[in-house]
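here you go, sequence then predicted model.
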Amino acid sequence: MEATVKMPEHMPRISAENRVAGYDWTAIGAELDSYGCAVLEGLLLGDECAEIARLYPYEEHFRSHVVMARHGFGKGEYRYFRYPLPDLIGGLRSALYPRLSVVANAWNARMGIDQHYPAAHADYLDLCRGAGQTRPTPLLLQYQPGDFNCLHQDLYGDLAFPIQVAVLLSEPGRDFTGGEFVLTEQRPRMQSRAEVVPLRRGDAVAFAVHNRPVQGTKGNYRVNLRHGVSRVRSGHRHTVGIIFHDAR
């Protein structure tokens, strides 16, 4: 059963901290432990989704523009936000991180990784800067018919926070068809497992970036994960990605 909480569409604007606090983080952590992903229903309201998606054509909000086909990443395009981030995205990045850092630290302990994530996102960004990672990584993705995102991992330097969040800004069945979020997991000496995550407009999915621990008969072992988006069959799809480490 997925760990989800529905925020009503008529909900007044509230702070990122308060809306993030409204989820059952014990259940979300259990979902991440079991499947490598968990859904946060209704993280953004419809008008907030539209507000973010409308930013895409305006270059002043972004530091770079990537056309996926030029790099073999798939088809479609995305833009990385520049600092300062839009208030809503920056607020969610700061509010989500402390909740997810609890899971991330537990994962590292289980995998025998000697790295502890600080409780505050600002402190983690200080570590990124010390490692030469100073460029913001939250991004806005845009797909049209025939576009897709190949399976990949968002690693931008020596430091990589092990969980990230993607928020769907378009409504499936109305704004687009196809374009499902896909997560694959490769366990040692086993075939890959695929997880297709159904989302509605405003829903977010938190998911493992690279590795996560799995309990085996001889203790914990690491599995390798990749994520992507299946082919969009009609319409247009926008997503905002919230990545917690910065890039070189």
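It's in.

please make it C-alpha for all contacts and neighbour counts, starting now.
Fine.

helices along this protein, start to end?
Taking DSSP state H, the helices of the chain run over residues 16-21, 25-35, 46-53, 68-71, 87-111, 121-130.

Y23 contacts L40, correct?
Yes. Applying CA atoms under 8 Å as the test, Y23 and L40 come out as touching, 7.5 Å apart.

neighbour-wise, which of those two wins?
It is L40, of Y23 and L40, that has more neighbours when counted by other CA atoms under 10 Å, with 25 against 18.

next, count neighbours for the residue lying closest to F244 once chain neighbours are set aside.
Among residues not flanking F244 along the chain, F161 sits closest, at 6.1 Å (CA to CA, 6 or more residues apart in numbering). F161: 20 surrounding residues under other CA under 10 Å.

F161: what's it in contact with?
Applying CA atoms under 8 Å, 6 or more residues apart in numbering, one finds that F161 lies in contact with A104, V209, I243, F244, H245.

now for the third one, how many residues are close by?
So that's I243. Residues lying near I243 (other CA under 10 Å) number 23.

quick check, it in contact with V167.
No. Taking contacts as CA under 8 Å, I243 lies outside contact range of V167: 11.4 Å.

what's the spacing between the residue most central in space within the chain and F181?
In the chain, the centroid-proximal residue (CA atoms, centre = their mean) is V165; its distance is 2.1 Å. According to CA to CA, to the nearest Å, V165 and F181 sit 12 Å apart.

how about stretch 27-40, which residues are buried there?
Within stretch 27-40, the residues that qualify as buried are I28, G29, A30, E31, L32, D33, Y35, G36, C37, A38, V39, L40, counting by 16 or more other CA atoms under 10 Å.

which non-adjacent residue is nearest the second one?
If I follow you right, that is G29. In space, G29 is closest to V103, 6.2 Å off (CA to CA, 6+ apart).

only the buried residues of the longest strand that the chain contains, if you could.
Identified as the longest strand of the chain according to DSSP state E is strand 219-229. Going by neighbour count (16+ other CA under 10 Å), the buried part of strand 219-229 is N220, Y221, R222, V223, N224, L225, R226, H227, G228, V229.

let's bring in a second one:
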Amino acid sequence: MPPAGPAPDAQLAAQLTARRAVGAAAGLAVHVAALDWQGIADELNAHGYAVIPGLLTADECASLAALYAQPQLFRSRVVMSQHGFGSGEYQYFRYPLPSLIAALRQALYDPLAQIANRWHELMDLPERFPADHADFLARCHAAGQQRPTPLLLQYSAGDYNCLHQDLYGDHVFPLQACILLSQPGTDFDGGEFVLTEQRPRMQSRVEVVPLKRGDMVIFAVNHRPVQGTRGIYRVNLRHGVSRLRAGARHTLGIIFHDAN
């Protein structure tokens, strides 16, 4: 029998050690490239989302959450209650993005573009996505979508985020990512990440996605293909956050299209 491979925890520890050796941003790109992208694609195809555990370290999560208090890094701040979005607030980063966030956005885009192109083919949608994120952003910017969309979200006790879709313009990349920067049960209680799926002529299906600090969830922005008895059909998805019962919660959102 072939020797057993390293246990998942040991493999993750080795990846994080290697990442520290070459620097956080460059190491994170290598880490992302080494993920099981076939397994991630399978989860996305089956459920509309996939969880990647422990993508960021506790120190990286704390450093990113601390950016919220540096207003010079952001182009705008949104108080959700003022717009009927829920309760809590978030801030959109300005360009240039912090190096770790820029590296993560670039590294995730390439493998996700392959999945996105397959989804659009199955759903008979005409748009295809270039392999390099810079080329896709050039397409967005030429159409007037020039404002960066990565964001930090901040919740306190009683806050929540209504179900929504992050569209922002005509050019929409069909997948996005979210990383939990706080530890459930220690930093906060409640505040679960929630997805709903609206199927044609059927009631909505709800999925509560369990996340720990440093975990990333990749999910469909607005719709995904599903195999039915009469072929492929589209289901619409929305996402949100349930009410925070105690504590404070920070989240990093990675959206690949820019806003108009």
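That came in fine, so what should we check first? Note that this is a predicted model, so its numbers are computed, not measured.

picking that back up, any idea what the residue nearest to the centre of structure 1 aligns with in structure 2?
If you follow V165 of structure 1 across to structure 2 using TM-score structural alignment, you land on A177.

for N220 of structure 1, same thing?
By TM-score structural alignment, N220 of structure 1 lines up with I232 in structure 2.

pretty sure A65 of structure 2 sits against L181.
Yes. Contact status for A65 of structure 2 versus L181: in contact at 6.4 Å, counting by CA under 8 Å.

what sits in contact with each of those two?
H250, T251.

pick out whichever of the two has more residues nearby.
Shown here are A65 of structure 2 and L181; by other CA under 10 Å, L181 has more neighbours (29 against 20).

what about that one, distance to S242 of structure 2?
16 Å.

repeat that for P174 of structure 2.
For P174 of structure 2, the distance to S242 of structure 2 equals 23 Å [CA to CA].

OK, contacts around the corresponding residue of structure 1 for V78 of structure 2?
The alignment partner of V78 of structure 2 in structure 1, by TM-score structural alignment, is V66. Contact analysis of V66 of structure 1 by CA under 8 Å, 6+ apart lists E77, Y78, R79.

and the second one, how many residues sit next to it?
Same thing as Y78 of structure 1. Applying other CA under 10 Å, I find that Y78 of structure 1 has 21 neighbouring residues.

that one: what's it in contact with?
Y78 of structure 1 is in contact with H65, V66, V67, M68, L139, L140, L141, Q142, counting by CA under 8 Å, 6+ apart.

what's the burial count for the residue nearest to the first one when sequence neighbours are not counted?
Just to be clear, that refers to H65 of structure 1. Leaving aside its sequence neighbours, H65 of structure 1 sits nearest to R79 (CA to CA, 6+ apart; 4.4 Å). For R79 of structure 1, the neighbour count with other CA under 10 Å is 22.

next one: R79 of structure 1 from G91 of structure 1, what distance?
Separation of R79 of structure 1 from G91 of structure 1 (CA to CA): 19 Å.

got it, and A104 of structure 1?
Distance, A104 of structure 1 to G91 of structure 1, by CA to CA: 20 Å.

could you do M111 of structure 1 as well?
Taking CA to CA as the measure, M111 of structure 1 falls 30 Å from G91 of structure 1.

the two: which has the busier surroundings?
Between M111 of structure 1 and G91, counted using other CA under 10 Å, M111 has the larger neighbour count: 18 against 14.

structure 2: which residue goes with the more buried one?
Aligned counterpart of M111 of structure 1 in structure 2: M123 (TM-score structural alignment).

which residue packs closest to its match, ignoring adjacent ones?
M123 of structure 2 sits nearest to P225 (CA to CA, 6+ apart), 5.9 Å away.

for N211 of structure 1, same thing?
Take N211 of structure 1 and drop its neighbours on the chain: the residue closest to it by CA to CA, 6+ apart is N224, 4.7 Å away.

and the one you found, what does it touch?
Here N224 of structure 1 is in contact with E185, Q186, R187, H210, N211, R212 (criterion: CA under 8 Å, 6+ apart).

picking up where we left off before, P174 and S242 of structure 2: which is more packed in?
P174 (24 against 18).

quick one, what contacts the more buried one?
P174 of structure 2 makes contacts with A116, A220, V221, N222, H223, as judged by CA under 8 Å, 6+ apart.

look up how far D110 of structure 2 lies from the first one.
Here the distance between A116 of structure 2 and D110 of structure 2 works out to 10 Å (CA to CA).

quick one: which of those two has more around it?
Neighbours per residue, other CA under 10 Å: of A116 of structure 2 and D110, the larger number sits with A116, 22 against 17.
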